[in-house]
Every structure is written in structure tokens, then in C-alpha cells.
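Peer 1: Below: sequence and its predicted model.
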Amino acid sequence: MSDMIDKAVEALSKKFSGGFSSTAKFVIKDEGAIIIDENGVRAGDDEADVTMTADAETFRGILEGNVNPTMAFMTGKLKIDGSMGLAMQLGAALS
């Protein structure tokens, strides 16, 4: 597992300390994947209701609050596969 994934799991665990009612996956290109579900946050590549894919720079910017998830999606830096409603919930939680 990459250092980026370890740090992302730690940061997302703080934002989603109560878990998430559905299953979401963040795929960080060339780094790995993270799952958020009712059990919390962990590294993994399981099936999910929504999958969001971005490069490490974009994902880091989203976590740090420097990149707006909606704008990243609109400009093609963040790709979403699955439930757009869940993606919007995640985006709001990350902002």
C-alpha cells in the first residue's frame, strides 16, 4: 500500500468517523483505492455504489480543501461512476 493511500485513509477516517450509509470508493491513479462504508474507511478495491477516480494531485487538493470536488468533476479531473447523489453527499462532506 502506498504512503498516499495510508495518509488518505487517515484523513478520510477523521471526516467519516461515523462511517457512511452506502459504499463509496476513491481510486487514486497509480496509488490504489480506498473504500468508505458503514464500517469506516480502509484501503481496498471492493465493489461500491459510487466510484470516484482522480490523480493523486487532485485527490490531495480535495482532501486539503484546495480543490472543490464539484469543480474537479466539471473540469474532468474527477470521474464519477455510479450514484451521482452519493457522489454529491461525499463532495459535501469533503468540503
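Peer 2: Received it, and whenever you're ready, just let me know what you need. Numbering: from 1, shown residues only.
Peer 1: can we go C-alpha only for contacts and neighbour counts from here?
Peer 2: Noted.
Peer 1: Quick one: residues contacting Ile80.
Peer 2: When contacts are counted by Cα atoms under 8 Å, 6 or more residues apart in numbering, Ile80 touches Val50, Thr51, Met52, Thr53, Phe73, Ala87.
Peer 1: Mind putting those into JSON lines with secondary structure, neighbour count and distance to Glu31?
Peer 2: Conversion of the contacts of Ile80 to JSON lines gives the following (DSSP: H, G, I helix; E, B strand; the rest coil; neighbours: other Cα atoms under 10 Å; distance: Cα to Cα, whole Å):
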{"residue": "Val50", "secondary structure": "strand", "neighbour count": "19", "distance to Glu31": "19"}
{"residue": "Thr51", "secondary structure": "strand", "neighbour count": "23", "distance to Glu31": "15"}
{"residue": "Met52", "secondary structure": "strand", "neighbour count": "21", "distance to Glu31": "14"}
{"residue": "Thr53", "secondary structure": "strand", "neighbour count": "19", "distance to Glu31": "11"}
{"residue": "Phe73", "secondary structure": "helix", "neighbour count": "15", "distance to Glu31": "20"}
{"residue": "Ala87", "secondary structure": "helix", "neighbour count": "21", "distance to Glu31": "21"}
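Peer 1: Second structure for comparison follows:
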Amino acid sequence: MVEAESRLRDALPRLRRLGAVVRFDLGKDGCWVVDARTPSPVMSTEADEDPACTIKLSAENLIRLMDGKLDPMLGYTMGKIKVSGSMGVAMKLVGAIA
């Protein structure tokens, strides 16, 4: 969990063009919300408003996705990554972190 949080924090500068709030639901490892509506995205455990997109995956799969070891489309197809909300935001997100 700590590594996933750290890796997500490291990716924040790459998310500034996202222009949306995204929730990462890591199941038993917790949830992280990234607000990338401003030039300096911030990460927290709670959102002030509903996210445009929620990505549900394990912490291990988040790390694998960020390392390029998990193809986002294959992970989605196999059910390792679940997306609710805006698919457009999810696609922009994948381009920024994967």
C-alpha cells in the first residue's frame, strides 16, 4: 500500500492535464482521490465532490500498471481493472500514468 501511494504521488505532475477528479479504489488497501482540475494536482483520501471516474483495482495491479507490466485494456478485459464513470477520463489517465 505504501508503495502504491508513493508511486501515485510521484505521478501527480503528469496528471495536471487530466482536468478531473479521479478516485482510485484499492479495496482493502484503501482509496485515494486525485483532484487534477488545477495546475498542481493534489491527492487525498476524500473527495469534496463526486469523482468523474472511479478506478477499482488492487494496489499490486496499480503498481504493475504504472510499471507497464499490466496492459490497461487487457487488465480491463480480464476484470483486474474496473472503471465507473467517464471512460474518456479513464483513457486520459492511463496515458498519463502507464
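Peer 2: Looks like it arrived, so ask away. Note that the structure is a prediction, hence the values are computed from the model and not measured.
Peer 1: Quantify their similarity with the TM-score.
Peer 2: Here the superposed chains carry a TM-score of 0.81, computed using TM-score structural alignment, normalised by the length of structure 1; 93 aligned residues with a Cα RMSD of 1.9 Å.
Peer 1: Turn the contacts of Ile80 of structure 1 into CSV, columns for distance to Val27 of structure 1.
Peer 2: Below are the contacts of Ile80 of structure 1 laid out as CSV (distance: Cα to Cα, whole Å):
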residue, distance to Val27 of structure 1
Val50, 11
Thr51, 7
Met52, 6
Thr53, 5
Phe73, 14
Ala87, 13
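Peer 1: any idea how far Phe24 of structure 2 lies from Met73 of structure 2?
Peer 2: 17 Å (Cα to Cα, to the nearest Å).
Peer 1: Compare those two and say which one has the larger neighbour count.
Peer 2: Phe24 (22 against 13; other Cα atoms under 10 Å).
Peer 1: Which elements pack onto the strand or helix carrying that one?
Peer 2: Following DSSP states H and E, one finds Phe24 of structure 2 within strand 21-25. Packing partners of strand 21-25 of structure 2 (3 or more Cα pairs under 8 Å, 6 or more residues apart in numbering; DSSP states H and E): strand 31-35, strand 53-56.
Peer 1: Mean per-residue distance, it versus structure 1.
Peer 2: Its matched residues in structure 1 lie on average 1.1 Å from strand 21-25 of structure 2 after superposition (mean Cα distance after the TM-score superposition for structure 1).
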